[in-house]
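In: Kindly return the folded structure for what I paste below:
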Amino acid sequence: MPVEKNGSITDPVDAQVGGDADIDGIAQTITADDINAVLLSSQPVEQRLETLKSMRSELEARSHADFGNEMAPLINDLDAAIERLSERS
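Out: Sure, this is the predicted structure:
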């Protein structure tokens, strides 16, 4: 199935493995930097809370494949960020 990336259509069959058009697998797509960016953004608190909760739901849904327990620290960071923002609202 072709994937649109940066305004152009890329067919995964033609993509170089490890290249810019490489399709994400189960690699971690949420990082601590992403969490901090949402936490410190200038968006309204309610919107930031919604984004953080969505990120947490995504990690929770993917945690069944996390045999190395690498998502737990990110989930803990999200819980702390949600708690911190909840105190503001």
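
In: from here on, contacts and neighbour counts on C-alpha atoms
Out: Will do.

In: where exactly do the helices run in the chain?
Out: 32-39, 45-62, 72-88 (DSSP state H).

In: if I look at the residue positioned nearest the centre of the chain, how far off is Arg62?
Out: Nearest to the geometric centre of the chain sits Ile30, at 2.9 Å (CA atoms, centre = their mean). Separation of Ile30 from Arg62 (CA to CA, to the nearest Å): 11 Å.

In: let's see this one next to it:
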Amino acid sequence: MPIEKHSSMIDPVDAQVGGDADIDGIAQTITADDINAVLLSQQSTDQRLETLKAMRGELEARSHADFGNEMTPLIDDIDGAIDQLSKQL
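Out: This next block holds a predicted model:
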């Protein structure tokens, strides 16, 4: 029997998994896009380095729970960005 809904609220059951409306997971708060945004930002090199190091520290702190090895590529991206910016100093 179909269920009639009278609310305009989005029901998570109706949301497509992996779609644009998908709710972010708790495990991945830093993405490759975030890293690139900091790298290409208009902030000073020192500020960008500080932000990248903070991002790396956050990923390192959570890496003990990374059973899917998903954080390692992000840490590698951050290390590459730090190296690139360090050459500009």
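
In: What distance do you get for the residue nearest to the centre of structure 1 to Ile75 of structure 1?
Out: For Ile30 of structure 1 relative to Ile75 of structure 1 (CA to CA), the value is 10 Å.

In: Same check on Thr10 of structure 1?
Out: For Thr10 of structure 1, the distance to Ile75 of structure 1 - CA to CA - is 33 Å.

In: between the two, which one's more packed in?
Out: Applying other CA atoms under 10 Å to Thr10 of structure 1 and Ile75 shows that Ile75 carries more neighbours, namely 20 against 17.

In: give the contact list for the more buried one.
Out: When contacts are counted by CA atoms under 8 Å, 6 or more residues apart in numbering, Ile75 of structure 1 touches Arg56, Leu59, Glu60.

In: what about 10 Å?
Out: Ala32, Ile35, Met55, Arg56, Ser57, Glu58, Leu59, Glu60, Ser63, Ala81 (CA atoms under 10 Å, 6 or more residues apart in numbering).

In: Which two of those residues have the greatest separation?
Out: Between any two of the contacts of Ile75 of structure 1, the greatest separation by CA to CA is 19.0 Å, found for Ser63 and Ala81.

In: Neighbour count for these two, which is higher?
Out: Ala81 (20 against 16).

In: Name the nearest residue to the more buried one, ignoring sequence neighbours.
Out: Distances taken as CA to CA, 6 or more residues apart in numbering put Leu39 closest to Ala81 of structure 1, at 6.4 Å, once the chain neighbours are dropped.

In: which position in structure 2 aligns with that neighbour?
Out: Leu39 of structure 1 maps onto Leu39 in structure 2, with residues paired by TM-score structural alignment.

In: Likewise for Ile9 of structure 1?
Out: For Ile9 of structure 1, there is no aligned position in structure 2, judged by TM-score structural alignment.
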